[in-house]
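**Q** Okay, sequence plus prediction incoming.
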Amino acid sequence: MTQVLVAANSAVARAGLSALLSEAGLEVVGSVGLRDLAGQLAGLHPDVLLLFVESREEPGALVGEWLSEGASLLSTPIVMLTEDPSPSGVAEALRLGVRGVLPTRAIASEIVAAVTAAAAGLVPLHPDTLETLLPALPVNDPILPPAPLDAALTPRESEVLTMLAEGLSNKAIAQRLHLSEHTVKFHISSLFAKLQVSSRTEAVTLGARRGLILL
């Protein structure tokens, strides 16, 4: 049975979360305020720490404060319940080792699922938390696989790729090159294999990036 330590400054929050976990079949080994957390954690060794963070406290700053004091909290998986955190606060908490972050409006089944997942070594994130994090995440161009060294296109394949970039259908390409549609499909399959792509859009994008065609 998963053993959980509940920590919150609010006695009401501690009681509610403890009852919720017990009803779900989890073992609540303790219920403590944040000031007493480090000592209780060292003595109880729970599988998961369920931490309720009040609105005036930033999760990242809270964890950073514990670390600066030398507390060994992060040896235990932590699931945080926090109200309207800033993107930077959530990102910092996760960077410092918190396993999961949920909003305080999460329903009972979501909280139980997150605790169970954290105990199993997973990183449970609520959809609302992911939405909060999006503004803090860097935006990178998609990474396309590099073409192998022996993937030089034949002159005919280069012609077909250029026509794909023009948006021509297989039939239109066949008419322009005086080929059968079957032959055009063969050339498309071949250049897809050489470029390691699975769609016309990917082929055109990678071809342009590698200077195989001009857009």
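**A** Arrived safely.
**Q** going forward, measure contacts between C-alpha atoms and count neighbours the same way
**A** Noted.
**Q** contacting residues around the spatially most central residue of the chain?
**A** The centroid of the chain falls nearest to residue 130 when counting by C-alpha atoms, centre = their mean (7.5 Å). Counting by C-alpha atoms under 8 Å, 6 or more residues apart in numbering, residue 130 makes contact with nothing.
**Q** and here's the other structure:
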Amino acid sequence: MAVKVLIVEDNPVARSFLCRVVRESFSDTIVITEAGDLESARRNIALQSGSTAVAPSDPFKLILVDLELPDGNGMELLGELARYPATKIVTTLYSDDDHLFPALQCGADGYLLKEDRFEVLVEELQKIVRGQPPLSPAIARRLLTHFRHGPTGGGDSGFTPLPSSGFQSSRPMPLGKGAPLDHERLTPRESEVLTYLSKGFTIKEIASLMGIKWFTVNDHIKSIYKKLNVSSRAEAAVLASKQGLV
């Protein structure tokens, strides 16, 4: 089955560029839907303005969202897609804190700058396959500086995460001594994915071994992280080993 991708971008040249980036990034069969404004995006997702999208039977697996659109702000769409099971990546020209952090709070799983070279964007987007957040190099440096020194050089970052909405982009609580263990809720498929993760296999290798799409493996990993209350494969592997899950 083809992987469905939605690109929300009002500039036709930028939209065509992003289409090429997506097709170059993944070996799967890709079906791309293009939307030039919020209304078109909502229509393609079967989403009414102001409502919250839920998962259809065949959802988009990847959504690229521009922040400035003719009929509104892309952050509106991110908020409406809080429960939608897609990897949501902001693609924008804005690299400032006033756009970056609100976008992450609204549920963005990555943040890419359209001004980056084609090869850089492809490399960053491919990180999804490895279970890493796609971040333009300038954004990664900005995040590091922000949380290390704070926006004005102090120790307080000024960034307050939103309460968890059930979507994986909201960072789970750190794994601690009293962290709850819900391994009994893992499905057989999730347990199999966790076993492979613990052995160091990449998402693409797991997909090949299990005979499923890597986007499906990515969905399983998100569910595992949420159920085990962890935020990385290292934490998941350690917890699984301690509890005898693998």
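**A** Received, thanks. As the structure is a computational prediction, the values presented were derived from the model and not from experiment.
**Q** TM-score for this pair?
**A** Once superposed, chain against chain, the TM-score is 0.50 (TM-score structural alignment, normalised by the length of structure 1); 136 aligned residues with a C-alpha RMSD of 3.4 Å.
**Q** before we move on, which element is the residue nearest to the centre of structure 1 in?
**A** helix 127-133 (DSSP states H and E).
**Q** One more: residue 32 of structure 2?
**A** Using DSSP H and E, residue 32 of structure 2 falls in strand 30-35.
**Q** now whatever helix or strand comes next after that strand and strand 30-35, what's the angle there?
**A** Following strand 30-35 of structure 2 in sequence order, the next helix or strand is helix 38-45 (DSSP H and E). Counting by axes from the mean of the first three to the mean of the last three C-alpha atoms, to 10 degrees, helix 38-45 of structure 2 lies at 140 degrees to strand 30-35.
**Q** and helix 38-45 of structure 2, what does it pack onto?
**A** Counting contacts by 3 or more C-alpha pairs under 8 Å, 6 or more residues apart in numbering; DSSP states H and E, helix 38-45 of structure 2 is packed against strand 3-8, helix 74-80.
**Q** what does the residue nearest to the centre of structure 1 align to in structure 2?
**A** The alignment partner of residue 130 of structure 1 in structure 2, by TM-score structural alignment, is residue 140.
**Q** Repeat that for residue 92 of structure 1.
**A** Taking TM-score structural alignment for the superposition, residue 92 of structure 1 sits opposite residue 102 in structure 2.
**Q** Distance-wise, check that match relative to residue 94 of structure 2.
**A** 12 Å (C-alpha to C-alpha, to the nearest Å).
**Q** Tell me which of the two has more neighbours.
**A** The neighbour comparison of residue 102 of structure 2 against residue 94 (other C-alpha atoms under 10 Å) goes to residue 94, with 19 against 16.
**Q** So the more buried one belongs to a helix, correct?
**A** No - read with DSSP: H, G, I helix; E, B strand; the rest coil, residue 94 of structure 2 is coil and lies in no helix.
**Q** which residues does the closest residue in space to it that isn't next to it in sequence contact?
**A** In space, and not counting its chain neighbours, residue 94 of structure 2 is closest to residue 113: 7.2 Å by C-alpha to C-alpha, 6 or more residues apart in numbering. With contact taken as C-alpha under 8 Å, 6+ apart, residue 113 of structure 2 is in contact with 91-95, 136.
**Q** when you align them, which residue in structure 1 goes with residue 113 of structure 2?
**A** Taking TM-score structural alignment, the alignment pairs residue 113 of structure 2 with residue 103 from structure 1.
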